[in-house]
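Undergrad: Sharing a sequence plus its predicted fold:
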Amino acid sequence: MDGTTLQEIAHARALELPASGMEWPFGPGAEVAKVLGRMFLLLTEVTGEHVVVLKAEPRDAEVLRAMHPEITPGYHMNKRHWITLHPGGALEAEFVRELVTDSYLLVVESLPRARRPVDPATFLAAESGA
């Protein structure tokens, strides 16, 4: 998929998630999705390429980078905790949506329980109607 489509899928998914919103704290060209003030997604351009930067568990990030050449360490982020999705590879739309959701849930887990917009342990089951 091309970079515009990659970002559109990630952007749409981010806006579907409870208590999330988009901001431009770094100026034009760097759109950020936050949940209750905490960043979980960055849409930007790197060397002319539209990319998506997401939070990930360090072990998951390693596996994802090993399995997918279009996933690299997070651009301008902590390389252990963030990944960058690049266009042009074999990433499927549903997989991108899952990675955005995982990033969101990692941030929600770090919030105080009383402030969490969803229960990270049951969100996916509740969302699928199971």
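TA: Looks like it arrived, so ask away.
Undergrad: make it CA atoms for all contacts and neighbour counts henceforth
TA: Will do.
Undergrad: So which other helices or strands are in contact with whichever helix in the chain runs longest?
TA: Scanning the chain for the helix with the most residues, using DSSP state H, yields helix 93-110. With contacts taken as 3 or more CA pairs under 8 Å, 6 or more residues apart in numbering; DSSP states H and E, helix 93-110 sits against helix 3-16, strand 30-35, strand 38-46, strand 49-55.
Undergrad: Go through stretch 28-47 and flag the buried ones.
TA: Glu31, Val32, Ala33, Lys34, Val35, Leu36, Met39, Phe40, Leu41, Leu42, Leu43, Thr44 (16 or more other CA atoms under 10 Å).
Undergrad: Contacts only, for the second one.
TA: In other words, Val32. With contact set as CA atoms under 8 Å, 6 or more residues apart in numbering, Val32 has these partners: Met22, Glu23, Trp24, Pro25, Met39, Phe40, Leu41, Leu42, Leu43.
Undergrad: Would you mind measuring from it to Gly74?
TA: Using CA to CA, to the nearest Å, we find Val32 at a distance of 14 Å from Gly74.
Undergrad: wait, is Gly21 part of a strand?
TA: Yes - counting by DSSP: H, G, I helix; E, B strand; the rest coil, Gly21 is part of a strand.
Undergrad: Next one for the comparison:
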Amino acid sequence: MNVEELRDFCLYKKGVTEEFPFDEHTLVFKVMGKMYALIPLERKPPQCNLKCDPERAIELREEYDGQITPGYHMSKKHWNTLFLDNLSPDLIRQLVNHSYDLVVSGLTKKLKEELDALPSQ
């Protein structure tokens, strides 16, 4: 999966915005204002940081040694860095969904209601 395909997949989700809050090279995707994915655009090979359940994060790092690592410049407990060239598109989509769902589950009741009220894409 290339960066453009990943961007399209991230943006397709309900309540998602994209922005560059840190610098002009790090694309951030947020659901209802909360980060769930970061793509450093100038990194080679292409990478993505995704939020992950801590136990699952450890399992993924062991199973995909060197392809999924602790989140670069992120909380190592809650974020993973994925090297996109080395992983299947299906796995990447699954992990994007997991990250999105984790963030949505942590939203306040008010934000969840606002998200639910948004039209489906």
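TA: That came through, no problem. What you see is a predicted model, and the numbers here were worked out from it, not measured in a lab.
Undergrad: Pro87 of structure 1 is nearest to which of the helices and strands packed on helix 93-110 of structure 1?
TA: For Pro87 of structure 1, the closest of those is helix 3-16, at 4.8 Å, according to CA to CA.
Undergrad: Are there helices or strands packed against that closest one, and which ones?
TA: If you count contacts as 3+ CA pairs under 8 Å, 6+ apart, helix 3-16 of structure 1 packs onto strand 20-23, strand 38-46, strand 49-55, helix 93-110.
Undergrad: on that earlier part again, could you dump the helices and strands packed on helix 93-110 of structure 1 into a markdown table with distance to Asn78 of structure 1 added?
TA: Below are those laid out as a markdown table (distance: least, CA to CA, whole Å):
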| stretch | distance to Asn78 of structure 1 |
| --- | --- |
| helix 3-16 | 20 |
| strand 30-35 | 16 |
| strand 38-46 | 13 |
| strand 49-55 | 9 |
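Undergrad: so which of those comes closest to Thr84 of structure 1?
TA: strand 49-55 (4.3 Å).
Undergrad: Give me the angle between that closest one and strand 30-35.
TA: Put simply, strand 49-55 of structure 1 runs at 30 degrees to strand 30-35, going by axes from the mean of the first three to the mean of the last three CA atoms, to 10 degrees.
Undergrad: what range in structure 2 matches the helix or strand following strand 49-55 of structure 1?
TA: Counting by DSSP states H and E, the next helix or strand C-terminal to strand 49-55 of structure 1 is helix 58-67. Aligned by TM-score structural alignment, helix 58-67 of structure 1 falls on residues 54-63 of structure 2.
Undergrad: Quick check: buried residues in that stretch?
TA: Those would be Ala57, Ile58, Leu60, Arg61, for stretch 54-63 of structure 2 by 16+ other CA under 10 Å.
Undergrad: so what's the third one up against?
TA: Translated: Leu60 of structure 2. By CA under 8 Å, 6+ apart, Leu60 of structure 2 lies in contact with Ile68.
Undergrad: Would you check how far apart it and Asp8 of structure 2 are?
TA: For Leu60 of structure 2, the distance to Asp8 of structure 2 equals 24 Å [CA to CA].
Undergrad: just the first one next, same as before
TA: Going from Ala57 of structure 2 to Asp8 of structure 2 by CA to CA gives 24 Å.
Undergrad: circling back: same list (the helices and strands packed on helix 3-16 of structure 1) but as JSON lines, adding distance to His86 of structure 1.
TA: Output for those, formatted as JSON lines (distance: least, CA to CA, whole Å):
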{"stretch": "strand 20-23", "distance to His86 of structure 1": "20"}
{"stretch": "strand 38-46", "distance to His86 of structure 1": "9"}
{"stretch": "strand 49-55", "distance to His86 of structure 1": "5"}
{"stretch": "helix 93-110", "distance to His86 of structure 1": "11"}
